[in-house]
Structures are given as structure tokens and as C-alpha cells.
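Visitor: task: produce atomic coordinates for the following.
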Amino acid sequence: MRRLLAALLLLGTATTAHAEAQATLDRTSITALDNLMLTLEVDSRSEDRPDFTPLHQDFRILGSKRTLISTHSSSGRDIRTRWQVTLRPRNAGNIEIPSLTLAGQATQPLRVDVSEVSPVLGGQPGAQAFFDSRVDSREVYLDGQLLYTARLYHRNPLPNNIRFYPPHAGTSDVRELGERRRHEGEYRGEPYFITEQQYAIFPDQTGPLIIDGPRLELPGTPDMDAVELQGETLEVEVLEPAYQSTTGIWLPAERLTLEESWTPPENLKPGDRFTRELTLTVTGIPAEKLPQLMPANSDDVYMELQDVSLTESASQFGLVSTRRETISIEPLGAGDFILPPIDLHWWDVGLDRGRHAALPTRQFHVNPPPIMDGLISSAQASATSGSDDQILLNTTQYHILIGLLTLLSLTSSLGWLYTWSKLRKFRADDSAVQMEEEIRRQRKLLLANERAERNTFQALAIACQQNSATLAKARLTEWAQNFWPERTIDSLEAICDAARNQTLDYLVLDLEQQLHDNPELWQGDLLLKTIDTLRRRRQNSMVADTAQDGYLQAS
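Guide: Presented below is the predicted three-dimensional model:
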């Protein structure tokens, strides 16, 4: 019994030692302007976020990230949990990083030396040079625009070899707006040269957003040491989207306009083409985030996206993006046609409410093709030809009159039979023409669907090759909508139901997990290979069906 208790005690001790949490630093000596990377790691899977409260006294927490590391060996599968925390010291000196708890295990305390920075170079107001950075709001919507203005105050003109680095906001997109402005002004009554640059920041995650200030570097010379200056760190709150549209479009913007330009010809005939140009101009959203404007093809009209132009410019209100689409329109028959309206729901961040932009329905007329009008005219002429033969009544020619009337009746009957035969033939020919038009329309729709599927697959391939999990999710849905047009696909779950492929199910689950945990670590090669396999299977199946149909027709 004692041996059993001893063995259990040793086993528990070994397990505890194996799961012990460790803490490491990327360096142990920094300045007050530097960032420090603290790494916590434990040999087990942990979903709980560590309590970083003990760090707040001496450090600013600029960001944190969790990573699961899986390794395989002969003894089985091992999973480690790693947390990386970016810190900025609040004070100089020898600072202790206290013990933290991860997965129920405590780490060892660590120490780091933080050296002072010269007041002249430290960026404090009143120094030779310092930053004064501001944001236009302390709250911003997800994917919305945050205007960041960086002002550098300096007593002397800047040399030409100065290096100016933009602010950093994690994985958020930071765009430089316009040219750098230089002017003179005052700060608290002191004269300064002012160098000003505006940026647009587009957050890609909700919650607190830490923005590291811009950085200035002046290379050293034999007479002067290198100079480095960094602006203060700002924090804003990134809000969830205010609503979720049925199409999944979320457009938080300052301004939005939707315009069109089109001139359909007056004498349109089936098979003729004309163009329609749609222009979407938005302030506060990058051009690549603007949605497609072209409506879906209908049964009567074939539309093809000929060209897409994306442009961006800077204004006092931020980034101005324009998406211009040139659409080719071909009616597939004759008559009156209606193009559906184009509706866009967007969120006005200035008024903080939803708004709606739309283009109304458009109508145009297509003339029918020329037909054999001569048939009807000849029939009418034959039916009335007897009226030209006026017979004078004569009592002595009564029998001749009866004979002529009989002849006239026979002639009219033959003319009617001839006209009926011609009209029947014309109707048969017209039915054949309509059938050919229907076959032609179906072929065009099939070609349009194949073209759309091919284009969306190429976009998906680019996203997978770039290992962009967020972009791959959107492109995968677009591709599936064209690959299975008979289904309603608006989610990854619907894609799995349509595919019925276990490999794709696993890869979609992996994509969703990586989007939630570590989107930057996602690899898209396996997903691309699986999608390509699905496409090849369908192509081979279509070739086999075509060969079988040809064999049956020949037999």
C-alpha cells in the first residue's frame, strides 16, 4: 500500500513539473521608449486568459495573443499554450515582472533594466522635438475609419535624411492621407516648426485598439549620435457593427453616393448590346472593401461585368474610395425589359444611424426581328381579288352569272386554303426560331455561370496563396454560390451541406477555428487543393455524361 501511495505521489509530482508554466523576455535591457515582449507558456491546452492585472502598475499592455502549438511524437500528441504580451514601461529603473498564473501554474518573477531617455530626445513638451498626436474619436466601428493626426513640433528644421514611420495599430490597416504639411506655429507660447501628417486607420477587430505613436529616426553622424523619437500610445474602443444585413454587407462611412450612366439605343433588336456604368463613391472605407454593384442576371437579360476600376484619394474627411463598374447588357428577346433596382444600406457614422442609397428600376424596349409581312398581304389580296371582277347583271346571261359566281367561290376557297397553309408553316417556323432562341439563352446563362465560377475560384486561389483567412472565407462563399447556383449559400455551414465532403468539412472547421484564434497562422494550400479536386470531379463527370449521351444518340 505504501509503495502504491509513493508511486502516485511521484506521478503527481512529475505531472505537475511537466505542466509548469514558464515566462521569458525577448530582452532584459531596454529604454523607456522601447517595447518589451513577455512570453508565457505551459505544456497543456488552456482556454482561459491569464490575469495581467499585476503588470498594470509598471507597464502599459499594448497587445496580447494566444497560440496553440501542437506536436506529434511516438508517444502521442502534445499541445502547448503560449501567450505573448507586448509591454511598454511606465518608468525607468530595475523593474520586476511579477509572477503570473497560467493554467493553474505560477511563473517565476523576472526583472528588466529600463534606462532613462534624455529629456531633449524624450518627446516631452518643451523639448527640442516632440510629438503631439490626436484621433478624431475615442470610439470607432469595426472596419470604419479613424482619423489619426500626428504633429511633430521641432525647434530646428528637419534634415533631409530624416526617417518618419507611421503609427502602428496591430493588424489594422493604416493609410497615409495626402502629403506631409510643414508650417510654423506655437506651443504654449514657444515658437516651433510643425510637421503634420494625417492617417486613416481601419480596425479589423473589436475591443480595445492600442495605437503605437509615429516614430522618427535621425541617423547618427560623426558629430552627433543617432536620434529616435516616438509618439505616445493611444487607446480607442472598436465597436461591433450596428446591424447585420442579409447580404453580409457592413458599410460604416462618412458619405456615400451611388450614380449611373447609360444610354440604351432607340432601335434595339435581340442580340444587340449596350453598356451601363455604375459608380459608388464612399468616404471612410478602402476601395477593396466596396461591394459589387452589378445585379444578378435574369432570364431575359444577359449581363457581363466588363471592367472594374478602383481609385482612392484623400480629402479633409478622410479616404475617398470609388468603385466604377462597366456592365455589358444584352437582351435575349423582344419586348419591354426591366432592370431591377440597386439598393445599398450603409451606416452614417456622423449621424450614427442607418441610411439607404438606391438606383431605381430602368426600362427599355427591344423591337422584334422583321417577319414575312408579305404573307399576310398576299392572303388579303387573294381574299379580295374576286371583288375586282364586277359582273353586269343581264337577264339573258343568267347562267353565265351563276357560273362566274361559282368560279369566284372556288377561287376564294382556294385562296383561303393557301393562306391557311402559309400561316401554319410560318407558325412552325416561328416556334423553331423561339426554340433556338431559348437554347441560345440557356447556353449564354451557362457560359455566364461558368465564367463567374472561374473568376471567383481565381479570387479564392489568390486568397489561399496569400494565407489570408478573412479574405478566403469571403471568397469561398462567393465561389460556392456560383459552383452550386441551384442552392442558397450564405454561410460556411451551407457550403459543407452542398459539398458533402469530409475533407472540406474538416478544412472549413479549421478555417473557422483559426479565424477565432490565430488568423495570421492559417495556411490555405490544403483548402485550395480540396476545392480544385471538387472542380475536377465535376468536370470529369460532365465529360462522361456528354460521351454517354453521344453514344445513346448514335445507337
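
Visitor: please count neighbours and contacts with C-alpha atoms only from this point.
Guide: OK.

Visitor: give the residue farthest from the middle of this structure.
Guide: Centroid-distance maximum for the chain: Thr396 at 97.1 Å, with Cα atoms, centre = their mean.

Visitor: could you verify that it is part of a helix?
Guide: Yes: according to DSSP: H, G, I helix; E, B strand; the rest coil, Thr396 belongs to a helix.

Visitor: how close does it sit to Ala92?
Guide: If you measure Thr396 against Ala92 using Cα to Cα, to the nearest Å, the figure is 141 Å.

Visitor: likewise Ile194?
Guide: Counting by Cα to Cα, the gap from Ile194 to Ala92 is 29 Å.

Visitor: those two: who's more crowded?
Guide: For Ile194 versus Ala92, the count of surrounding residues by other Cα atoms under 10 Å is larger for Ile194: 23 against 17.

Visitor: the more buried one: what's it in contact with?
Guide: Going by Cα atoms under 8 Å, 6 or more residues apart in numbering, Ile194 touches 151-154, 182-185.

Visitor: ok, now with 6 Å
Guide: Each residue near Ile194 by Cα atoms under 6 Å, 6 or more residues apart in numbering is listed here: 152-153, 182-184.

Visitor: out of those residues, flag the one nearest to Leu216.
Guide: For the contacts of Ile194, the minimum distance to Leu216 (Cα to Cα) is 9.1 Å, reached by Leu152.

Visitor: I'd like the structure of this one too, to check against the first:
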Amino acid sequence: MANFIKNVNMRSIRRILTPVFFIINILLSAYAFADQLTASVDRDTISIQDTFTLTVSADSRVSSKPDFSSLQHDFEILSNNESQYTSISNNGTEFKKIWQLTLAPKREGSLLIPSFTVDKTVSDAIEIKVTKQSQTSPSGDDPVRVAMELSKNTVYVQEQIHLKIQIVSKVNLSQTQMQPLELKNAIVIPLEDKPKQFISVINGRQHLIEEQNFAIFPQESGELVIPSLIYSVVPSAERDLWNDPFGRSRSNVLRLPTEEQRITVKPVPTEAAGKSWLPANNLSINETWSASLDRLKMGEPVTRTITISADGLTGGQIPPLATAATDGLTFYPDQPQNTDKKTTKGIEGTRVETTAIIPNHGGEFTLPEVKLEWWDVNEQVMKTASLPAKTINVIGDAKSDASLAPSAPANQAQVTSEPDVTVVGTEKLNPWLLAGSIIFGVLSLILGVYALSLRSRLKVLENRVDDAHEIISEKEKHIWDLLKHAAANKDAPALRKNVLSWARFQWPDASIHALDDVAKLGGKIELTQALKKLDELLYSNHPSDDWQPNQLLQLLNECRKERNVKKKSEGLKPLYTD
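Guide: As a prediction, the model looks like this:
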């Protein structure tokens, strides 16, 4: 009886403890796997055009996920899929969260997949060896191939190179992506916002062409290397609705490498040493005027617009034209405008310089010839583009007319002698005295008429000078109002522009292109410091919010008042009034 009771108790204890041990085993196995983060690849040796799969797994209850952004330095991430599953075995229950990434190498050599961290657990780094691309050249039988074409293999520094890359496909493509073209010692400008596609017939069969064009400007002499670029393309195919219901599979991705290109970049030739270096296919200079140059009026502005066009240069490469001062003319240059026109052959740059010219007095003025030297890349010689000298005729401030002289009579009348007549009580009239009186009267009349004419002309000239002063004064007032408005709004770029425009009225004979020129002409330490503060504000990456332009405005206003005082002391009409 005692043995029976003992056996019953043992069976009861086993029934109670068995599920308890089972639960404990599950919990212990779960915690055993919780601290594991593993990373693996399906292949660790590949060629540059191959892809491979990276698998990272962790416990499904992790609160974060790996950061894969560090992979983008050496690899292109073609896909990133996340999944999770639960597995029960004799060793316990395993909960897993898995990330599978399809990767493609960006370069050859020994690459490293870095360690990843999830909830303080760290995976191991993995080394990937990437070999050169297959030496088998693409043939016309390939369904998809890539081609690269360079306009030149030898150029001068800063000369344009045209690069064309094409995908030629016999099948439709659902997706294409090219590795970015980046060069260390050259400027690369895409000539299209996106690749263009068109159909071309090759060997009697239609082919889909996707084309990208680039303009490359090498900045240093030596050898410029365009590395092999990888084109990832996905041919169109029917979707496997069972294995890939959402169309995310990237197993049909083709990676097509281009061939490496090497370009010889020569330094500036000796013929161009010390001159402006502008290597171009063609360069021209044209000009337009806002009015005819034959009968300009004193004090009225005329606008000259010069356009420089260069095939093979950007607008930023074209330098400003040299300008020479001309006595009697005041120049007010506007901000130059640079534009670039992109074509399938390259860049066509344009620089437009606009200048307002105000004649200070009448007469004939000659503007000197405008020249710009450039290098013809086709003929390999220096050339000069030019505008001929221009003559301007200004009405006003006329010179004095030549004095009028009495003309002699055409025929001299014969004088006949007559007998003297004696008059009682009178003296004989002297003929020389009579002739002198007549001549004196005629000269007095002529001088009187000339004096009246001269006075009238001087009055007209004075009125024209006053009109010219009023025109300049009105323009100065308008610019001063714009300057004050920019200061009130704390608009630093507009304030700088209007300060320069106003200064050209304040000091018309000076050459003013920067705020430093205004500071030197102002001759005040406070003004120099205020203008320097404005420049620092414009070019600083951390502009100050507490900038107050009122002091600068007061200092500039003092310069205006001093200018008026100087004009009055010289007996001239003030240029402007407050």
C-alpha cells in the first residue's frame, strides 16, 4: 500500500513538473538566441559586374534594426527585404528577424562589409574580393550592351570634352540606372536633366537607345581618367505571381560596365602665355544701342549692351571686358549676366554686359575698340574677337560762331569830282569823318545783334545744364530711396547693390566695383568698418540677426551732405537735395 501511494505521488509530480520544465526550456532557449546578431553572404569573391546577397539575422524581439547606410560607400544597394519566422526544434524555439540585401560593388579590390549593431549586439565584418570585369567584349548579338564615346582623347586644360554614353537594347527595359560620374580634377556638367530614349534601326532591326551626354572641363594638366561606370538595367519580363507577387525580385538585374577612358590634358600653350585663356570652338562679340549715336543729347543716358558668345565655354569662364574711361562721358555698368545653353554637343556660354552712358557736354566722342583674345581649339591658334571704335555725336554746349565781317561791295562806284560849293555860315563836311561814322554804326549794330544772340545761346545752354542736373538728381534720389528701403528691411544683398549704384553718382569720375572702393572714396574709418560689416554679413555662413544698418545709412548721408557743400562752395548747383 505504501509503494502504491509513493508511485501515485511520483506520477503526479511528473505531470506537474513536465510542462513547467518545457516552459522554462522555451524561455531559456529564447534568451540564448536573443544575444546573437549574424551576417553572412552567399559569395565572397565576385567580379565587378556581379551581384551578391547579404543576410543579417537577429532575434525578432529586437527594438531596432541595423543601419545599412555605411554600405553605400563601396556598394550599391539594389534591394532590401525584411522578414521574420519562428522555428521549434529539440533545442528549443527560435524567433528570427532577417534582412536580405542585394548588393553590387562600386569598384574593384578588397571591400569590407562593416559590422552592424542592434540592441548592443554586434555582427562580424565580412571581406569581399572584387575582381576585374570579364574580358569578353560585347557583340552585336548581346540583347543589351553599353557604349561610351569621347569627342577627343587629347585636349588643353579647361577645354571642353563631350562624353556620350548609350545603352543599346534589343529588348524593352523596365529600369535603368547609371553609377554617378564623378571626377576629381574636372568639372562634369550633365547636358540633359534625364536620359533621353529613342528607337534606332541597326542592321535592319529596331533597337531601344537610352543616351546620356556630359560636358567635361579638366582643370589640371596631366592624365584625366574616366573610370569604368556600372549601368544597372532590368529587362522587362513577365512577373512570377507565386514567388514574386509584388514584383520586388532583382535577380534579373544586368550590370553592364563601360570601359575605362584615359585623356591627355596639355597645359596652356606658350602662344597664350600671359593672355586670357579661352579655349573654344568659336567666340563672337556683338553690341546693341538703345538709341542712334548720331544725335544724342547732353545729359540723356544711352544704353550699350555687349554680348559675348562662346561655343565650348560656360558663361562663368568668360572674363569681363576691359573698359577705358572717356573724358566727357560717365559710365554706369550694370551687373553682368551669365547664361549657359546646353546642347547635345556641349555648352554654349554667354556673357552680357550692359552699361548706361551719360554725356556730360556736347561734342564728338570716340569709344575705343573692344578686344578679347581666345584660343581656337580646331585650328590651334590664338584669335581676336573685337568691336570697332564707335563715334558718338552729342548735341549741346555749342561752340561760338565765327564773327561776322562786313563784305566789300561787288563793284566800286566811281567818284566824280564836283566843284566846291561854298555855303555861307557852314563848314565843309569831312568825307573821312562821315565814312568812319557809318562804319562805326554798322559795327555797333552787328555787335549788338551778336551780343543778343550769344546771351540767348548761353541761356539755352544754362537751361540744358540745369535739365541734366535735374535728371541726374532724380536718378540719385530714386537710388537713395531704394537704398533706404533695403536698409529698413535689412536686405543685405539689395543694400550692397544700391550702395554701389549710389556711389557711382556720388563720385562719377571714380571706378567703383566693390564696397572697398566706396570705403576709400568716403575716407572715414567708421564708414570702412560699416561697409566691411556688410560684406562679412553677405559672405558669412552664419549671418548675424542683430545687424543694424542705420549707422551705415547715416554715414552715407553725411557723404551726400558734404558733396552738396562742396558744390555750393564752387558756385555750382547742388547735384541733389535731401
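
Visitor: structure 2: which residue goes with the residue farthest from the centre of structure 1?
Guide: Taking TM-score structural alignment, Thr396 of structure 1 has Val421 as its aligned residue in structure 2.

Visitor: what residues of stretch 213-232 of structure 1 count as buried?
Guide: Buried residues in stretch 213-232 of structure 1, defined by neighbour count with 16 or more other Cα atoms under 10 Å: 213-216, 218, 228-232.

Visitor: kindly report the same for stretch 482-497 of structure 1.
Guide: For stretch 482-497 of structure 1, a neighbour-count test (16+ other Cα under 10 Å) marks 482-483, 489-492, 495-496 as buried.

Visitor: follow-up on the earlier one: show me which of the contacts of Ile194 of structure 1 are buried.
Guide: 152-153.

Visitor: out of the contacts of Ile194 of structure 1, which are inside strands?
Guide: Among the contacts of Ile194 of structure 1, the ones falling in strands (DSSP state E) are 152-153, 182-184.

Visitor: between these, which is nearest Val282 of structure 1?
Guide: Nearest to Val282 of structure 1 among these: Arg182, at 28.4 Å, using Cα to Cα.

Visitor: quick check: closest non-adjacent residue to that closest one.
Guide: Distance criterion Cα to Cα, 6 or more residues apart in numbering; nearest residue to Arg182 of structure 1, sequence neighbours excluded, is Thr195 at 4.6 Å.

Visitor: and that neighbour? What does it align with in structure 2?
Guide: Counting by TM-score structural alignment, Thr195 of structure 1 lines up with Glu210 in structure 2.

Visitor: identify the residues contacting that match.
Guide: Glu210 of structure 2 makes contact with 166-167, 196-197 under the criterion Cα under 6 Å, 6+ apart.

Visitor: closest to Ser473 of structure 2 among those?
Guide: The nearest member of those to Ser473 of structure 2, counting by Cα to Cα, is Lys196 at 55.7 Å.

Visitor: wait, that closest one sits on Glu211?
Guide: Yes: counting by Cα atoms under 6 Å, Lys196 of structure 2 does reach Glu211; the two are 5.5 Å apart.

Visitor: these two: which has the busier surroundings?
Guide: Under the criterion of other Cα under 10 Å, the comparison of Lys196 of structure 2 against Glu211 puts Glu211 first, with 19 against 12.

Visitor: what residues of the helix or strand encompassing the more buried one count as buried?
Guide: Here Glu211 of structure 2, judged by DSSP states H and E, is contained in strand 205-218. Buried positions in strand 205-218 of structure 2, judged by neighbour count with 16+ other Cα under 10 Å: 207-218.
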